[in-house]
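> give the three-dimensional model of this entry:
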Amino acid sequence: MQVTDLEWMITIGVAVAVLLFDVIVIGRNPHEPSTRECAIALSIYVGAAIAFGTWVTISHGGNYGLEFFAGWLTEYSLSVDNLFIFIIIMASFNVPRQFQQQALLIGIVLALVFRAVFIALGAVAIEQFSWVFYLFGAFLIYTAWKIGQDTDHDDDAENAVVRFARTYLNTTDEWHGMKMVVRAGAKRALTPMAIVVVALGTTDLLFALDSIPAIYGLTQEPYLVLTANIFALMGLRQLYFLLGDLMNRFVYLSQGLAFILAFIGVKLVLHALHENELAFINGGHHVPVPEIPTLAGLAVIVVTLAVTAVASLWKTRSQNA
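As a prediction, the model looks like this:
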């Protein structure tokens, strides 16, 4: 895929502009957004992703368009799963509703930064070492197994980094808006918002470890990997408030994501075998195994998400009836 410098600059420029717009709007008017506000913003972001994928199809070819949509849907699904953890963090730290937008925005910015770093590292690793697909595939299959076991999600927001901050750093339980550090007597202390940001940041780091190998299993184009992640994170803040308690109705989301990650993991292993250069496998020669076409991969992802959503809503509706 030939991406011009102008395309890169426009893409990064628009992403930064949208991010700055969010920062300025939220900074000037911190509030809990209405359902109508969230629905409009989310529609714009989803529409923009579809329009971008259509442009990729027209400008660079249908296969690249399919790769973008497959990557975007997968990253979006993983981002929705990420929302479960965000909700748990907000509840665990009793973040006031008026501050949740700012905290979410910080979490999304951190997610973009971490994913950009891993995208760059992944691109270098793939370029230099073809066997890295074996590692990516094995890691995704293991991750799928772990996610499939964790159907209720982990209610403990106190991860190791947060516990370290609480134990060894001076902290205060009083909220001071978006301030991270305040003066408490003669010393400076970290506010609850700082602890929340640490929790969100470390969560984002862990999710980046899962999401980047997953999308590299669908496309090896760094431009598509980056844009799919950007569009997946756009609107995540609005989705948080729009779904609210409805998040609890997606009871089969973990199983659906586990199946998708396992499928991509197998796809990666097959690709690694097809491109094999490891001496102890088939004497260092390529293994003649079938590879899964992009269209088939996209179909599996779409059908899995549809079945997961319908089954989840049907079960929760039956339980509430």
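> for the rest of this, base every contact and every neighbour count on C-alpha atoms.
Will do.
> buried residues in the helix or strand hosting residue 10?
If you go by DSSP states H and E, residue 10 is part of helix 5-28. Along helix 5-28, these residues count as buried under the neighbour rule (16 or more other Cα atoms under 10 Å): 11, 15, 23, 26.
> next one: stretch 97-115
For stretch 97-115, burial by neighbour count (16+ other Cα under 10 Å) applies to 99-112, 114-115.
> closest to residue 285 among the residues you listed?
Checking these against residue 285 by Cα to Cα gives residue 115 as the nearest, at 33.0 Å.
> and the residue nearest to the closest one when sequence neighbours are not counted, what element?
Nearest residue to residue 115, sequence neighbours excluded (Cα to Cα, 6 or more residues apart in numbering): residue 208, at 5.5 Å. Using DSSP H and E, residue 208 sits in helix 192-216.
> quick check: buried residues in that helix?
In helix 192-216, counting by 16+ other Cα under 10 Å, buried: 192-205, 207-216.
> repeat that for stretch 47-65.
Buried residues in stretch 47-65, counted by 16+ other Cα under 10 Å: 49, 50, 52, 53, 54, 56, 57, 62, 64, 65.
> now for those: which two are most distant?
Of all pairs in the buried residues of stretch 47-65, the most separated under Cα to Cα is 49 and 62 at 15.6 Å.
> please generate a structure for the following sequence too, so the two can be compared:
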Amino acid sequence: MNITPLVWTITIAVTIAFFVYEFFAHVRKPHEPSIGESARWSAFYIGLALIFGVVIGLVPDWGWGYSGEYFAGYLTEKALSIDNLFVFLIVMAGFAVPKIYQQKVLMIGIVIALILRGGFIAIGAALIENFSWIFYIFGALLLFLAYRQAFAHGDSNPADGKFMRFVRRHLPVTDEYHEDKLTVKKGGKRFVTPMLLTIIAIGFVDLIFAVDSIPAIYGLTEQAYIVFTANAFALMGLRQLYFLIGGLLERLVYLAQGLAVILAFIGVKLVLHAMHVNEVPFINGGEKMLWAPEIPIWFSLLFIGATIAVATVASLIKTRRDPKSLERTQVREAEIVSADDAEANSDGHR
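Got it, this is the predicted structure:
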């Protein structure tokens, strides 16, 4: 796949332009997006991502093989981004961020995520270009992450984790929000607000998710351009999707298990590919194991799409039929609403 510097420049410039437009058109003025607004923009960005995949297939020097890699990568990154949204939801509730300011936090968090992933993409591309054994490392990492994803406890709150306790010990923090300001001056001393702490927490979460997502998509394609564009399109519209499916997120009880299956599948795919291009002296004498099967991209795309669909449908069936699961969902939603209402009342008295 021949990507010229001009194509890279245009792609990055258009990506930045979209986020700049998002900020000035939707985020700069604090407000809570309506369901209609969120639905329209979510559909727009998903449609744009699908059109771009078709364009890749239509370009003569690229073709439908790369288009399949893009769609598989986009599906994987979108699923991981939705899992990311669930953690964002927990962070927002933990810091009691008023809904009218949540757009700004999400926007900054998504931009941080794109920057971090861009750095990881560049590092991953350099490693793959120079060290074929990195596929073994990526494969093992994804298998470990799949295990962690499957058995992780979803009740942990990043807003009260060790990292955030460390930040609070070293930064003077106010107890209340001051609109959407990140710092405020009191009695001649500069304090940081909970808004800044929320952004720091989300940035830390983004770093963790970048470690998951980049090796995962490099298991589906070795093209850095596809890795970048799939990640960019997965993150575009994520802010609107947060407000559109915020209530639904709590009902996706099998999302973690579905993602674990996807990560494990890609991990196995990476190890098989590593065996195919093996140059490690102490593995099979440094000889390539051409008998190792290569999983075709069409099967990867089908497997990932089916796994996401099964996890979503099974989650919705469980929360509908299981009263205890539904009750836990309602309790969590009530906690989030109560936190927002308490903060709104506090703002009204100030």
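> let me see the TM-score of these two.
Aligned and superposed, the two chains score 0.97 in TM-score terms (TM-score structural alignment, normalised by the length of the first structure); 321 aligned residues with a Cα RMSD of 1.2 Å.
> which position in the second structure aligns with the residue nearest to residue 115 of the first structure?
Using TM-score structural alignment, the equivalent of residue 208 of the first structure in the second structure is residue 210.
> same question for residue 129 of the first structure.
Checking TM-score structural alignment: residue 129 of the first structure goes with residue 131.
> and its match, how many residues sit next to it?
12 (other Cα atoms under 10 Å).
> do residue 282 of the second structure as well
8.
> and it, that's in a strand?
No - secondary structure of residue 282 of the second structure (DSSP: H, G, I helix; E, B strand; the rest coil): coil, not part of a strand.
> look up how far residue 114 of the second structure lies from the residue nearest the centre of the second structure.
Closest to where the C-alpha atoms of the second structure average out (Cα atoms, centre = their mean) is residue 81, at 2.7 Å. According to Cα to Cα, to the nearest Å, residue 81 of the second structure and residue 114 of the second structure sit 11 Å apart.
> between those two, which contacts overlap?
residue 235 (Cα atoms under 8 Å, 6 or more residues apart in numbering).
> and the helix holding residue 10 of the first structure against the second structure, how far off on average?
Following superposition, helix 5-28 of the first structure is found to deviate from the second structure by 1.6 Å on average (mean Cα distance after the TM-score superposition for the first structure).
> what's the distance between that helix and the middle of its chain?
18 Å (Cα atoms, centre = their mean, to the nearest Å).
> show me what that helix is packed against.
Using 3 or more Cα pairs under 8 Å, 6 or more residues apart in numbering; DSSP states H and E, the elements in contact with helix 5-28 of the first structure are helix 97-128, helix 222-233.
> could you check the angle helix 222-233 makes with the helix holding residue 208 of the first structure?
Angle, helix 192-216 of the first structure to helix 222-233, by axes from the mean of the first three to the mean of the last three Cα atoms, to 10 degrees: 140 degrees.
> mean shift of helix 192-216 of the first structure relative to the second structure?
Counting by mean Cα distance after the TM-score superposition for the first structure, helix 192-216 of the first structure comes out at 0.4 Å.
> for stretch 254-273 of the first structure, same thing?
Mean for stretch 254-273 of the first structure is 0.3 Å (mean Cα distance after the TM-score superposition for the first structure).
> got the contact list for that stretch?
74, 77-78, 81, 130-134, 136-141, 143-145, 147-148, 150-151, 214, 217-218, 286-292, 300-301, 304-305, 308.
> whereabouts in the second structure does that stretch align?
Against the second structure, stretch 254-273 of the first structure falls on residues 256-275 (TM-score structural alignment).
> what's the offset of the matching stretch from the middle of its chain?
17 Å.
> trace residue 182 of the first structure over to the second structure, please.
By TM-score structural alignment, residue 182 of the first structure lines up with residue 184.
> wait, its match touches residue 175, no?
No - look at residue 184 of the second structure against residue 175 with Cα atoms under 8 Å: they stay out of range, at 11.5 Å.
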